[in-house]
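Asker: Below are the sequence and a predicted model; questions follow.
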Amino acid sequence: MTLILSGIVGSTAYGLAGPDSDVDRLGVFAAPTLALAGLNPTDESRVTSKPDATWHEARKYARLALGGNPTVSELVWLPRDLLETVTSLGEELIGIRSAFLSAPRVRDSYLGYATQQFRKLEARGDGSFSADTRKRTAKHARHLLRLCHQGFALYATGEVEIRLTDPQRFLDFGERVAAGNIDHARQAMADYEDRFNAARSPLPDEPDRAAVEAWLLRVRRAYLEPA
């Protein structure tokens, strides 16, 4: 597997990691071009544990990022100190990161993902559960708020804020919701939906697929072995 871009993502990147948090890694790899053409093409994603890492082949990464996937998209917005592998093609990918963005998909993806987290919180009840369940609930709640916060910032400014400036706000929110205050999460969701509705985004209505396609073809040429 030939990595072209990789880095540390998740709670560590956001500034929300605790002593028990895993260190998550995400990366893009390039398969040999001819390996994609046969009867048994290469796996498009590889996932490992210990260390926790997810690697996407360049084409799959591009598709997921064009679809607005928040987890995948953050790789190209990481601060430099969190990047572990950066090749020339990785630099080019960072250089076209705005090409993946569009206002409707940012809204749908971030709010949609946050809504999934909220439904998990609603299903857990009023806080009268085990310490382990409460811990998971706090995690879901703080990531709900984080998704809303990052998604709206991206929608309003065209930039992804990876490292949160006030991580304690998100940690406190998680603990409050885990203690049973589901209405606090419900109100946060409603507030961010109102913000999205009121904002005018600088992002285009559609991503720049031509720029992404051109990058992917450069990857394919770079890994096309001579006959």
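Answerer: Done, it's in.
Asker: okay, CA-based contacts and neighbour counts for the rest of this
Answerer: Fine.
Asker: State the three-state secondary structure for residue 28.
Answerer: Here residue 28 is recorded as strand under DSSP: H, G, I helix; E, B strand; the rest coil.
Asker: if I pick it, what's in contact with it?
Answerer: Contact analysis of residue 28 by CA atoms under 8 Å, 6 or more residues apart in numbering lists 3, 4, 5, 6, 55, 56, 57, 58, 61.
Asker: any idea which of those residues is closest to residue 165?
Answerer: Nearest to residue 165 out of the contacts of residue 28 is residue 6 (CA to CA; 23.2 Å).
Asker: Report all helices and strands that the host helix or strand of that closest one contacts.
Answerer: Taking DSSP states H and E as the definition, residue 6 sits inside strand 2-9. Counting contacts by 3 or more CA pairs under 8 Å, 6 or more residues apart in numbering; DSSP states H and E, strand 2-9 is packed against strand 24-30, strand 83-86, helix 88-95.
Asker: Pasting the second one now:
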Amino acid sequence: MVEVTNVLLSGVVGSNAYGLATAESDVDRLGMFAAPTVLFHGLRPPTGKQATKVSTAPDVTWHEAGKYAALCLGVNPTVTELLWLEEYETRTELGERLIGIRRAFLSAGRVRDAYFGYAVSQFRRLENRGDGSFSADTRKRTSKHARHLARLVHQGLELYRTGTLTVRLADPQWYRDFGERVAAGDLEVAKGVLAKAESDFDAARTPLPERPDEDVVEAWLLAVRAAFL
């Protein structure tokens, strides 16, 4: 197991957070930590790949605060959802402050691209896989992939329309059924979801700004660095 200190925020993400977990699902956790500020003055500062630590026993991904903030500014969906969970396993004062400024990371274009744009590109890959006549294992993975792409489309649209992200799905069974239909070769149902989402995005009015509020984000990150001098 990877050792991480100065954890600021952590919680269970993925299928368990969405309400899509099955008996076979792993429990995925995501956390954010602060490296000692002095390390950023050395020859090998904890940035880039060095700013992420991954453990598989249990399944946990840890991002250093600076990298986490950068990923959130890009509205990376997997990273962004940590700020919108219903409950947390670790929630420090600095983690609480980060949750309080979560809308500062958002921008209209990035939300649409990160959620809808990514889902479209991935659905095209599914479309090229075949007609559903593949192995049982591949079909299971395709079903999971499809339902999570539908989730991204719908969560992204909510975030675009309202500036709020609801992580837990209201009707998990719909996503399970959708995934099974796509895996069985019903690509028309996937095309229908994408077409409606594109229309909804085009018609939606968004409260999100054109650019994120980087000044607010930077003020939080500087507070983290000051706290761990």
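Answerer: Right, received. Where do you want to start? These numbers come from a predicted model, not from an experiment.
Asker: quick one: which of the contacts of residue 28 of structure 1 is nearest residue 72 of structure 1?
Answerer: residue 61 (7.2 Å).
Asker: Per the alignment, name the residue of structure 2 opposite that closest one.
Answerer: Per TM-score structural alignment, the equivalent position to residue 61 of structure 1 in structure 2 is residue 68.
Asker: What sits closest to that match if chain neighbours are left out?
Answerer: Ranked by CA to CA, 6 or more residues apart in numbering and with sequence neighbours excluded, the top spatial neighbour of residue 68 of structure 2 is residue 32, at 6.8 Å.
Asker: Enumerate the positions of the strand holding residue 6 of structure 1 that are buried.
Answerer: Buried positions in strand 2-9 of structure 1, judged by neighbour count with 16 or more other CA atoms under 10 Å: 3, 4, 5, 6, 7, 8, 9.
Asker: how about the longest helix seen in structure 1, which residues of structure 2 does it hit?
Answerer: Counting residues, the longest helix in structure 1 under DSSP state H turns out to be helix 131-157. The counterpart of helix 131-157 of structure 1 in structure 2, using TM-score structural alignment, spans residues 136-162.
Asker: Likewise for stretch 108-119 of structure 1?
Answerer: Counting by TM-score structural alignment, stretch 108-119 of structure 1 pairs with residues 113-124 of structure 2.
Asker: where do the helices sit along structure 2?
Answerer: Shown for structure 2, the helices assigned by DSSP H span residues 15-18, 65-73, 77-80, 93-100, 108-111, 118-127, 136-162, 172-183, 187-203, 214-227.
Asker: how big is the offset of the last one relative to structure 1?
Answerer: Comparison of helix 214-227 of structure 2 with structure 1 after fitting gives an average deviation of 0.2 Å (mean CA distance after the TM-score superposition for structure 1).
Asker: what about that helix, distance to the chain center?
Answerer: On the basis of CA atoms, centre = their mean, to the nearest Å, helix 214-227 of structure 2 sits 22 Å off its chain's mean C-alpha point.
Asker: Trace that helix over to structure 1 and give me the residue numbers.
Answerer: Using TM-score structural alignment, helix 214-227 of structure 2 pairs with 209-222 in structure 1.
Asker: can you pull the buried residues of that stretch?
Answerer: Using 16+ other CA under 10 Å as the test for burial, stretch 209-222 of structure 1 gives 212, 215, 216, 219, 220.
Asker: now stretch 90-97 of structure 1
Answerer: By 16+ other CA under 10 Å, the buried positions in stretch 90-97 of structure 1 come out as 90, 93, 94, 97.
Asker: against structure 2, where does that stretch fall?
Answerer: With TM-score structural alignment as the criterion, stretch 90-97 of structure 1 aligns to 95-102.
Asker: got the contact list for that stretch?
Answerer: Identification of contacts with stretch 95-102 of structure 2 by CA under 8 Å, 6+ apart yields 8, 9, 83, 84, 216, 217, 220.
Asker: How much space separates the closest residue to the last one other than its chain neighbours from residue 126 of structure 2?
Answerer: Right, residue 220 of structure 2. Nearest residue to residue 220 of structure 2 in three dimensions, chain neighbours excluded: residue 98, at 7.1 Å (CA to CA, 6+ apart). Counting by CA to CA, to the nearest Å, the gap from residue 98 of structure 2 to residue 126 of structure 2 is 36 Å.
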